[in-house]
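Student: Show me how the following folds:
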Amino acid sequence: MKKSLIIYLINFFVITACAQESKSINSDAVNWIPYLTKNGDYIYVDKNLKQQINTSFAYAQKFTETGYAIVSDKNRKDAVIDSYGNIIIDYTEESISLNTINNLTLIKKELEYDKKMPVWKWDWNIMGGDIKKSQTYKKTEILVLETNQLILSEDVPYDEEDFNIGYYSFDGNHILMNDNLYEIKNNKFKKLKSNIDRALDKGRYIPTSSEKFNIHDIKTKKPILADLVETKKIEVALNKQLFVLDSINQDRYAPDVPKLLQNLQTKEIYIYPEYDKAFPKEIKNVSAEQLAFLKDVSLVYSVNNSPYFILGRFNYDHSVWAYDWLYIDQEGNVLDKINVKDFFILDRVGYLVWPDKHMILPKNEIKKYNKIGKISSVYNNENLYIINTCNEQNGEKKGLWNIKTNRWELEPIYSSIQSLDSKNNIYALKKEKTEAYILFNLKTLKQIGDKSYDFIYSNGFAHIKKPNNEDLYFYIDIKTGKEYRD
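Tutor: Predicted structure coming up:
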């Protein structure tokens, strides 16, 4: 016990001292690139290929905006260096990842190991005669690199909960990470609440509950909506009679937070995904056709930052899985169309359910294809959609459609389209499944460079396989096609 304490204190002071030495970082480091040399190791260079750190590594990642990077040795052990090449976290068997927030660096260290179990937890294989006396565990720690503040320390079985350093930011000082709400003040993380199931917009969130749910705001201690309960139906007045929308928003697996929450006192119902407004208690001016539609509604969504709700009726006549749509505003008016931006309904694998192909493509384009398949929006560009098509001539292909100009930016002749930089219109394209990716500038409609790659990530990390089947991993400048390798 004393030995462990001494080792901990030594490590604490070493890491703290290193962190203090690295407070004055080189701000240019965020622009340095790991360069693959002919020897198979990596050095850090600037845009002009001038070496910046006089050390080479078996592998190296880009620097964070706070001036730290993960490097690896030939034994595949990770370490963390600062912008002067100093080792801040020594090479370790633990896997390491970094993230930044508010000019602070979050570091996650994770180690898998076999843990001997007590006899009552042994895995007895009666048929095989084998007894498994240990179980794989993972130990996870999350710290702030600059201050050495320990945010999380967990030791759990391998197949149980994962912990990470991804976070949802409510504002500049409040984040949700690993189901915990933190306030960041004076470079310190203060845990305000635990067991939060869902983050909402405008600083709101829903804590974990099994029966009654509350909606909280990060600025207030008391809930802004309390004692909400799950309901499976919506009761409204229609033509002075009670009308019930039931069998709606049903999932194969029950979500942690129900998609319909009702206040038992006011009878108001708040709807997924943001639970930001109550569904109207009366539906007005409904035609016979709209009434028939309402009777078969199975999907109800609330469109945040708008007065609208989306109603979906599954259309069994379609050759592909699809819905028909109707809309209601907060006043109960039924609408055939609405105009909203940056709102999507996605299926479980991230493809669009709403808006659907009929809202995105004109009829003459739809008729050209035997099938319009999965559709996905381009991140940070509300006008562009990657659309799967199928016809007898080309088979299954993807294209890039511009809903504003009503034309194909990229004709559907590609097996894969990946948006790497939507701001600068840079894409990775692959025509056939057996081919490699090329870089393409959508603005100039020209290929970037003359090389192709097995994969390219948005940060420029790429892979190719040499004729001798050797794997090469290196970085490229996706704007110019410049490769950082010998």
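Student: From here on, just use CA atoms for contacts and neighbour counts.
Tutor: Will do.
Student: quick one: contacts for residue 122?
Tutor: 131-134 (CA atoms under 8 Å, 6 or more residues apart in numbering).
Student: now with 10 Å?
Tutor: Applying CA atoms under 10 Å, 6 or more residues apart in numbering, we find residue 122 in contact with 116, 131-135.
Student: Write a PyMOL command that selects only the buried members of these.
Tutor: Selecting only the buried entries of those in PyMOL, with 16 or more other CA atoms under 10 Å as the criterion:
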select buried, resi 133+134
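Student: so how far is residue 45 from the residue nearest to residue 263 when sequence neighbours are not counted?
Tutor: Nearest residue to residue 263, sequence neighbours excluded (CA to CA, 6 or more residues apart in numbering): residue 228, at 4.8 Å. Separation of residue 228 from residue 45 (CA to CA, to the nearest Å): 56 Å.
Student: tell me the SS of residue 253?
Tutor: Secondary structure assignment for residue 253 (DSSP: H, G, I helix; E, B strand; the rest coil): coil.
Student: neighbour count winner among residue 228 and residue 45?
Tutor: residue 228 (21 against 18; other CA atoms under 10 Å).
Student: does the more buried one count as helix, strand or coil?
Tutor: Applying three-state DSSP: residue 228 is strand.
Student: looking at it, it is touching residue 216, isn't it?
Tutor: No: contact criterion CA atoms under 10 Å: residue 228 and residue 216 do not qualify, at 11.9 Å.
Student: which neighbours do those two share?
Tutor: Contacts common to residue 228 and residue 216, judged by CA under 10 Å, 6+ apart, are absent.
Student: Which residue comes closest to residue 142 once chain neighbours are left out?
Tutor: residue 108 (4.5 Å).
Student: quick one: contacts for the one you found?
Tutor: By CA under 10 Å, 6+ apart, the contact list for residue 108 reads 94-99, 140-145, 151-153, 163-165.
Student: how about a cut-off of 6 Å?
Tutor: By CA atoms under 6 Å, 6 or more residues apart in numbering, residue 108 lies in contact with 96-97, 141-142.
Student: and which of those residues is nearest to residue 374?
Tutor: residue 97 (33.0 Å; CA to CA).
Student: what about that closest one, how many residues close to it?
Tutor: 18.
Student: what about the helices in the stretch 201-350 of the chain?
Tutor: Along the stretch 201-350 of the chain, counting by DSSP state H, counting those that start in this stretch, helices occupy 288-294.
Student: For it, which segments are assigned as strands?
Tutor: 204-207, 213-217, 225-230, 233-238, 241-246, 260-263, 269-271, 282-283, 299-302, 308-314, 323-329, 334-335, 345-346 (DSSP state E, counting those that start in this stretch).
Student: Adding distance to residue 291, write those out as TSV.
Tutor: TSV is the format used below for these (distance: least, CA to CA, whole Å):
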stretch	distance to residue 291
strand 204-207	34
strand 213-217	32
strand 225-230	26
strand 233-238	9
strand 241-246	10
strand 260-263	22
strand 269-271	21
strand 282-283	10
strand 299-302	15
strand 308-314	12
strand 323-329	11
strand 334-335	10
strand 345-346	23
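Student: Second input sequence below; structure requested for side-by-side comparison:
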Amino acid sequence: MRVNRHYRLQLFMAACIFTSCMNPAIEIKAQAPAASPKIHVMIPYLNSDGRLNYVDRDGKEKISERYTHASPFISKGYAVVGNEGGETAVIDAQGKIVEAYADQEIRLEVFGGYTLMMTEVEYEKKMPVWKWDWNIMGGDVKKTTTYVNVRIKVLETQQVLLKEDVPSDDATYSLMVYELDSSRFVLNNALYQIKKGQIKKEKTGIIVILDNGRYFTSSGNTFTLYGVKDKNGIASGLQSTDRLDLKLGEGILTLDSINQERYAPEIPKLLKDNKTQDVYSFPQYDKPFPSEIKQGTAAQMEFLKEVSLVYSVNNSPYFILGRFNYDHSVWAYDWLYIDVKGNLLNEIQVSDFFIFDQVGNLLWPDRKMLFGAIDMPKDWRVGKIKYVNASPEMYIVQVKKGEEKPTWGVWDTQRKDWTIEPSYRDVNLLNTTKQIFSLQQEEEGDYFLYDNLKKAPVGNKSYRSISSDGAVRVKSAEGNEEWYYIDILTGKEYKE
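Tutor: Predicted coordinates for the structure are as follows:
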């Protein structure tokens, strides 16, 4: 398997996804990891020959070896590098190879003082005759299938956590670590614990991670909710439902077709305990929905009959009820609220809680809540809201100005004003603390860095793309794509 250096560099910067796997429980005996080496910040530096070595922030050479591609160092002092043969390896902070070059993809992740390394190697596997791929029209017969050897191990101890050979189409393992507490983590749907120098796989079949160390497992269409230290389950026998039966006076009000979506989520957004008849709601399933409406106005009762969206608000006694508003020119809801006692409310006061649609656009709080009574120009219309930064409360907002193409800006709900005017084709937040953004002025144009605290551009260069870790993409004079790193706080480029 040969992958070009530009694609590999993109892989280094790509996020993994949480995927499924099932493996027998194993126990890994591992020595306590050594303390992380004290290393200077080392950054891949692109030389004029197209190869990279490592320098410090001032550009002083730290590792002289040249590589065809190189990733930033992780906190434990390791980085992934590549050679001219398209192979990858892992080096330490002194440039010493700790995982030999091979024709493989490598990813690194740190948890609990250990470095987890995942490698993937493609190969062709001979198949039995009944699995041959017969091309009747062309007369060809494909007797092999592409497989991937996936291995995950602890780099410091060489202890193997996972080793599987799977068809390439089913190679859905990842190195995304979900922390439950300081010693427990979930990796590829399995729960591990680090204890007294041992890494032990405690449970498999975990499908969803919640707040406060809670998680779900499933068996068929039945779900069980666990706490991080709970072996028997907080709630078991939970099953999917799309209806709520609410006692209203002497009768029953049934809400059906609740939380229906085009693409089914991994876990239903309403779960019912058939023993207690309690119904628990997405996203944290932390409290049962009230079984009886205790108080509400006539208008609220009419609203309730048309509710199609129910969310539980974390760390509060409230639920959010949504009624789709067919009069809006964009996807939107009207809102009502209910507390755990069954009282209907027209508004609630909560913070740091958001509802997104399946493509990541903000539904709640909606545009009316964000902009309040602020007067917009008559021909301006607020569209999608694609990102939320809760502190300070800034929202990246799309605006349609008359017949012009939509543009983006940043709205500050505390100041009730645009902190970045909605005049850009795209806006991305790269650093929350320093408020560094990448802005695209023209459609299909390059991006430049912008310091929102200083209200000034950072540097004088622009790029096809800019990542939060400083990786940038440009087009060379020959029209080829080139990747290298910059300091997003200063604009300094690490290239010759």
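Student: circling back to that earlier point, can you redo the contacts of residue 122 of structure 1 as JSON lines with secondary structure and distance to residue 242 of structure 1?
Tutor: Shown next, in JSON lines, are these (DSSP: H, G, I helix; E, B strand; the rest coil; distance: CA to CA, whole Å):
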{"residue": "116", "secondary structure": "strand", "distance to residue 242 of structure 1": "62"}
{"residue": "131", "secondary structure": "strand", "distance to residue 242 of structure 1": "63"}
{"residue": "132", "secondary structure": "strand", "distance to residue 242 of structure 1": "61"}
{"residue": "133", "secondary structure": "coil", "distance to residue 242 of structure 1": "62"}
{"residue": "134", "secondary structure": "strand", "distance to residue 242 of structure 1": "61"}
{"residue": "135", "secondary structure": "strand", "distance to residue 242 of structure 1": "57"}
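Student: In structure 2, which of the contacts of residue 122 of structure 1 still touch?
Tutor: Compared against structure 2 with both residues aligned by TM-score structural alignment, their matches' CA atoms under 10 Å, the contacts of residue 122 of structure 1 retain 116, 131-135.
Student: Tell me the one of those nearest residue 177 of structure 1?
Tutor: Ranked by distance to residue 177 of structure 1 (CA to CA), these are led by residue 135 at 27.2 Å.
Student: Which residue in structure 2 aligns with that closest one?
Tutor: Here residue 135 of structure 1 is matched to residue 145 in structure 2, going by TM-score structural alignment.
Student: give me the element the counterpart of residue 118 of structure 2 in structure 1 is part of.
Tutor: Alignment note (TM-score structural alignment): residue 118 of structure 2 maps to residue 108 of structure 1. Assigned by DSSP states H and E, residue 108 of structure 1 belongs to strand 104-116.
Student: just to revisit the earlier point, measure the residue nearest to residue 142 of structure 1 to residue 162 of structure 1 for me?
Tutor: In terms of CA to CA, residue 108 of structure 1 sits 12 Å off from residue 162 of structure 1.
Student: same check, this time on residue 415 of structure 1
Tutor: The value you get for residue 415 of structure 1 to residue 162 of structure 1, if CA to CA is used, is 33 Å.
Student: Which one's more surrounded, these two?
Tutor: A side-by-side neighbour count of residue 415 of structure 1 and residue 162, using other CA under 10 Å, places residue 415 first with 18 against 12.
Student: surely the more buried one meets residue 434?
Tutor: No: at 9.3 Å, residue 415 of structure 1 does not count as touching residue 434 under the criterion of CA atoms under 6 Å.
Student: all strands for the stretch 1-150 of structure 1, in order.
Tutor: 33-36, 42-45, 59-60, 68-72, 78-82, 87-92, 95-101, 104-116, 123-125, 130-132, 134-144, 149-157.
Student: any idea how far the counterpart of residue 314 of structure 1 in structure 2 lies from residue 335 of structure 2?
Tutor: Aligned by TM-score structural alignment, residue 314 of structure 1 pairs with residue 324 of structure 2. Distance of residue 324 of structure 2 to residue 335 of structure 2, given as CA to CA: 9 Å.
Student: The two - which one has more neighbours?
Tutor: Taking neighbours as other CA under 10 Å, residue 324 of structure 2 and residue 335 compare with residue 335 leading, 21 against 15.
Student: Which residue, other than its chain neighbours, is closest to the spatially most central residue of structure 1?
Tutor: For structure 1, the residue nearest the mean C-alpha position is residue 166 (8.8 Å; CA atoms, centre = their mean). Nearest residue to residue 166 of structure 1 in three dimensions, chain neighbours excluded: residue 177, at 6.6 Å (CA to CA, 6+ apart).
Student: Does that neighbour touch residue 169 like I think?
Tutor: No: using CA under 6 Å as the test, residue 177 of structure 1 is too far from residue 169 to be in contact (8.9 Å).
Student: Where is the longest helix in structure 2?
Tutor: Longest helix in structure 2 by number of residues (criterion: DSSP state H): helix 5-13.
Student: Buried residues of that one, list them for me.
Tutor: By 16+ other CA under 10 Å, the buried positions in helix 5-13 of structure 2 come out as 5, 8-9, 12.
Student: Farthest pair within those residues?
Tutor: Farthest pair in the buried residues of helix 5-13 of structure 2 (CA to CA) is 5 and 12. Separation: 10.5 Å.
Student: How many neighbouring residues does the residue nearest to residue 166 of structure 1 have?
Tutor: 17.
Student: What does it correspond to in structure 2?
Tutor: In structure 2, residue 177 of structure 1 lands on residue 187 (TM-score structural alignment).
Student: Compute the number of surrounding residues for residue 110 of structure 1.
Tutor: Residues near residue 110 of structure 1, counting by other CA under 10 Å, number 20.
Student: I'd say it and residue 93 touch.
Tutor: No: counting by CA under 6 Å, residue 110 of structure 1 does not reach residue 93; the two are 8.8 Å apart.
Student: quick one: common contacting residues for these two?
Tutor: In contact with both residue 110 of structure 1 and residue 93: no residue, using CA under 6 Å, 6+ apart.
Student: Map residue 268 of structure 1 onto structure 2.
Tutor: Match for residue 268 of structure 1 (TM-score structural alignment): residue 278.
Student: Show the contacting residues for that match.
Tutor: Neighbours of residue 278 of structure 2 in contact, by CA under 6 Å, 6+ apart: 272, 288.
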